[in-house]
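A.B. asks: Have a look at this fold, sequence not included:
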């Protein structure tokens, strides 16, 4: 099993969207960065766990945990001319963009703030603590995963 951090704006798609439908899966789609796309297409596997990170909001930080329940498949939004994620250079025979499906695992009682994460001297390699790192999907080491979960004060 691998660990990941997925960033999203909670007014677009947040942990509450999953928590409101705990037995349903949702696509993680609309990713338009090639490195993040490669993670979705090649590396993220069924059973992997995801730290659900809220960005561009009042409480920036880790809000909960999701589980990957379907591995990478072509993101349907790339083929829809009415979608803001439409890509005219993509086609079904050679898709450019990929999605995975996730399912709710846990919402934390309190968001683990970016400030608290940055203050932990043992977390130095995680993308969100590095200056200029803007990926919406990033790997999390098992050590970082353990540290971050301990910081929430909650068990999975």
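C.D. replies: Structure's in. What do you need? The structure displayed is predicted, hence computed values, not measured ones. Residues are numbered from 1 along each chain as shown.

A.B. asks: When you work out contacts or count neighbours from here on, use the C-alpha atoms and nothing else.
C.D. replies: Noted.

A.B. asks: for this structure, longest helix please?
C.D. replies: Counting by DSSP state H, the longest helix found in the chain is helix 142-152.

A.B. asks: That helix: how far from the chain's middle?
C.D. replies: Averaging C-alpha positions (C-alpha atoms, centre = their mean, to the nearest Å) puts helix 142-152 16 Å from its chain's average.

A.B. asks: That one: which residues count as buried?
C.D. replies: 144, 145, 148, 149, 152 (16 or more other C-alpha atoms under 10 Å).

A.B. asks: Remind me what it packs against, helices and strands.
C.D. replies: strand 98-113 (3 or more C-alpha pairs under 8 Å, 6 or more residues apart in numbering; DSSP states H and E).

A.B. asks: let's bring in a second model and compare:
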């Protein structure tokens, strides 16, 4: 099993939305490195921190599990979608998505400010300056440390 962090804007799709739906396709990833993580790393059963970004208080807000491994993101072919990619075709799709299943919403989100201030997380990718990836790996040690932060 591997561990990941997926970013989402809560006004577009939040942890509450995922809890209500229970499962969802994680569509719209349009960064090649993030796409490659979905293609080559993310696997069925992996666990994912859900991170709210581009909001008043960016934070890790809960956990999801991968319920379907990488498959073609159909939004790339839909001209009415904000994720449409005119260079992509059904013969040569460029973008993938995974499906996630709701696991848990944290009672207290773990804010980016708190994560950056923690000296045990100085190598956590999310806290690195300029990190803009929407999908990123989390080490097992970081995963366990952060999940323990929820219990204190």
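C.D. replies: Arrived safely, thanks for sending. Just so it is clear, the structure is predicted and the values come from calculations on it, not from any experiment.

A.B. asks: so which of the buried residues of helix 142-152 of the first structure comes closest to residue 63 of the first structure?
C.D. replies: Using C-alpha to C-alpha, residue 152 is the member of the buried residues of helix 142-152 of the first structure that sits closest to residue 63 of the first structure, with 9.5 Å.

A.B. asks: List the residues that contact the closest one.
C.D. replies: 108, 110, 111, 112 (C-alpha atoms under 8 Å, 6 or more residues apart in numbering).

A.B. asks: can you rerun that using 10 Å?
C.D. replies: Going by C-alpha atoms under 10 Å, 6 or more residues apart in numbering, residue 152 of the first structure touches 62, 63, 64, 108, 109, 110, 111, 112, 113.

A.B. asks: Write a ChimeraX command that selects only the buried members of those residues.
C.D. replies: This is how ChimeraX selects the buried members of these, with burial counted by 16+ other C-alpha under 10 Å:
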select :62,63,64,108,111,112,113
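
A.B. asks: would you turn the contacts of residue 152 of the first structure into a markdown table with distance to residue 140 of the first structure?
C.D. replies: Formatted as a markdown table, those follow (distance: C-alpha to C-alpha, whole Å):
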| residue | distance to residue 140 of the first structure |
| --- | --- |
| 62 | 13 |
| 63 | 15 |
| 64 | 14 |
| 108 | 18 |
| 109 | 21 |
| 110 | 20 |
| 111 | 18 |
| 112 | 15 |
| 113 | 16 |
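
A.B. asks: one step back: in the second structure, what range does the longest helix of the first structure match?
C.D. replies: Under TM-score structural alignment, helix 142-152 of the first structure corresponds to residues 140-150 of the second structure.

A.B. asks: any idea how far the most centrally placed residue in the second structure is from residue 91 of the second structure?
C.D. replies: In the second structure, the residue lying closest to the centroid (C-alpha atoms, centre = their mean) is residue 6, at 1.0 Å. With distances taken as C-alpha to C-alpha, to the nearest Å, residue 6 of the second structure is found 28 Å from residue 91 of the second structure.
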